[in-house]
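Asker: Show me the folded form of this:
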Amino acid sequence: MLESFRTVSGLDEETAWKALQHYRKAYADHGADKSEPYDGIIDLLKHLQSAGIPMAVATSKVEDQATRLAQRFGIEGHFINVCGASDSEGRASKADVIAELLLRLQSEGIDISNPAMVGDRSYDVAGAAAHGIPTIFALWGYGEAEEASEAAAVVPSPEALLTLILDYIPRPAAKHDNHPRLKPTNSTGQYAQSNVC
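Answerer: So this is what the prediction gives:
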């Protein structure tokens, strides 16, 4: 949102920060309660968890609001961690959020050697790329198709995302190894995902 206030609205730095604070207050007071998960998302999360694929959230939303939404929708149990923006800890960009999430996952013993990001904005793609992480672009989200130009793969629906993941992620070789590896899905180098941010 801060970047949008700067670039789309053309606000100077000080005004953009003030606008962000007003936006966050309005979202916390009213906006969050109007949110609903996209159709198919809850089933997608259930299937991915059943398949043993570790998932976490890396969002530009303020972390406490992201946690609140996950709890409201009853999906917090699908995620190892929910990481969001934090002014007090200096996490503003998506790259910052992903960096913190990777540290958290690593500290919990999660294999982060081959993660993938699922996102719907160019900020997701760029933020993940800053850490060498490929992005699967979700066309059903807020972003426009043009924002997917640097994504490793593009999917039109949660059902298509599930198919992509399950078709191209090898099953673990042993019971104790439940962290599938990221593998190219075809000769163009598109990717399915293992750990999902």
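
Asker: Only C-alpha atoms from now on, for both contacts and neighbour counts.
Answerer: Will do.

Asker: What number of neighbouring residues does residue 39 come out with?
Answerer: Residue 39 is flanked by 12 other residues according to other CA atoms under 10 Å.

Asker: host element of it?
Answerer: Here residue 39 is covered by no helix or strand, with elements defined by DSSP states H and E.

Asker: Equivalent analysis for the one 5 residues further on, please.
Answerer: Taking DSSP H and E as the definition, one finds residue 44 inside helix 41-50.

Asker: Second chain to compare with the first, below:
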Amino acid sequence: MTGPAAAPTGAPLALLDLDGTLTDSYPGIAASARVAFAALGLPVPDDRALRRFVGPPLPSSFALFGVPPERVPEAVEAYRGYFREQGMWQNSVYDGVPEQLAALRDAGVRLAVATSKPEVFARPICQRYGLAEHLEGGVDGVFGAPLDDVPSTKADVIAAALAALTPTGPVVMVGDRSHDAVGAAAHGLPCLGVAWGYAEPGELEDAGAIGVVPRVDGLAAAVLDALAGATGTLPEVSASASPAAGPTTGT
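Answerer: Predicted coordinates for the structure are as follows:
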């Protein structure tokens, strides 16, 4: 799929997290994690605990749950075996996200996805669920982690996006977990948090997010405000993209 025409040089850029920011990917991630813990003969965490899997790099999540370091590769392999076949499609776009992305593009903002999910999974997900059409260069505007065993952080993913997109205008990272804020800070970028994802209470604020957007229908306006903080003025978001009411998330 060919994405929208590139915005002019100097246009602001928003880097968007995927899981918990654009899509509700918990069902597939949780199912894949359950398969992995069972395959290793380890206790399967409950649903509340498994929410912490959404966002961070997968090896870090397994380590956080006490999987011995020497067994983390085995856990990752079991997880991805299920995820490739089923888990990646147990997913949905949050209600209102496409309209917010369209509003940002209409306001002249370049958009790209920067996710800790392996890029080989993130690109087809963005393609299937209609997100790629809003991104700079379509699926070429999706940046993720490598699938191999090379350690990768959110800062690494952001670095790859910045190198490919070479922005000359202001840049903001948008995400739902602390590693989004930490990764952005590594490049001197502000991070705008979103409240409909998987962060614990206070997690984003403690990590240095400049603010937290409470509802999907306020995303475009909040991104423009964040970018305007660095440039002074930006086009206003269309009122049609910010309904006064309606569901915050999809199912």
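
Asker: Can you give me the TM-score here?
Answerer: For this chain pair, the superposition-based TM-score is 0.78 by TM-score structural alignment, normalised by the length of structure 1; 170 aligned residues with a CA RMSD of 2.2 Å.

Asker: The very next helix or strand once past the helix holding residue 44 of structure 1 vs structure 2, average distance?
Answerer: The helix or strand immediately downstream of helix 41-50 of structure 1 is strand 57-62, counting by DSSP H and E. Its aligned residues in structure 2 lie a mean 0.6 Å from strand 57-62 of structure 1 after superposition (mean CA distance after the TM-score superposition for structure 1).

Asker: about what we covered before: average gap between the helix holding residue 44 of structure 1 and structure 2?
Answerer: Compared with structure 2 after fitting, helix 41-50 of structure 1 deviates on average by 0.9 Å (mean CA distance after the TM-score superposition for structure 1).

Asker: residues in contact with that helix?
Answerer: The contact list for helix 41-50 of structure 1, computed with CA atoms under 8 Å, 6 or more residues apart in numbering, reads 54-55, 75, 78, 158-159, 162.

Asker: what about burial for the residues you listed, which qualify?
Answerer: Buried members of those, scored by 16 or more other CA atoms under 10 Å, are 54-55, 75, 78, 158, 162.

Asker: With distance to residue 34 of structure 1 added, can I get those residues in TSV?
Answerer: Output for those, formatted as TSV (distance: CA to CA, whole Å):
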residue	distance to residue 34 of structure 1
54	28
55	25
75	17
78	22
158	21
162	26
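
Asker: ok, of those, which one's closest to residue 110 of structure 1?
Answerer: Closest approach to residue 110 of structure 1 among these (CA to CA): residue 54, at 8.0 Å.

Asker: Could you check which residue of structure 2 pairs with that closest one?
Answerer: Counting by TM-score structural alignment, residue 54 of structure 1 lines up with residue 110 in structure 2.

Asker: when you align them, which residue in structure 2 goes with residue 14 of structure 1?
Answerer: Matched by TM-score structural alignment, residue 14 of structure 1 corresponds to residue 70 in structure 2.

Asker: ignore the last one, residue 83 of structure 1
Answerer: Aligning on TM-score structural alignment places residue 83 of structure 1 opposite residue 143 in structure 2.

Asker: Do I have it right that that match meets residue 163?
Answerer: No. If you go by CA atoms under 8 Å, residue 143 of structure 2 and residue 163 don't touch, sitting 10.8 Å apart.

Asker: if you count what's nearby, which of the two comes out ahead?
Answerer: Set side by side, residue 143 of structure 2 and residue 163 show more neighbours around residue 143, with 29 against 10, by other CA under 10 Å.

Asker: mind checking how far that one is from residue 106 of structure 2?
Answerer: Distance, residue 143 of structure 2 to residue 106 of structure 2, by CA to CA, to the nearest Å: 22 Å.

Asker: ranges for the helices of structure 1?
Answerer: Using DSSP state H, the helices of structure 1 run over residues 2-7, 13-26, 41-50, 63-72, 94-107, 122-129, 158-168.

Asker: which helices and strands sit right next to the second one?
Answerer: With contacts taken as 3 or more CA pairs under 8 Å, 6 or more residues apart in numbering; DSSP states H and E, helix 13-26 of structure 1 sits against helix 2-7.

Asker: swap in the fifth one?
Answerer: Applying 3+ CA pairs under 8 Å, 6+ apart, we find helix 94-107 of structure 1 packed against strand 57-62, strand 82-85, helix 122-129.

Asker: which residues are in contact with it?
Answerer: Helix 94-107 of structure 1 is contacted from outside by 56-60, 80-85, 91, 111-112, 123-124, 126-128, 130-131, using CA under 8 Å, 6+ apart.
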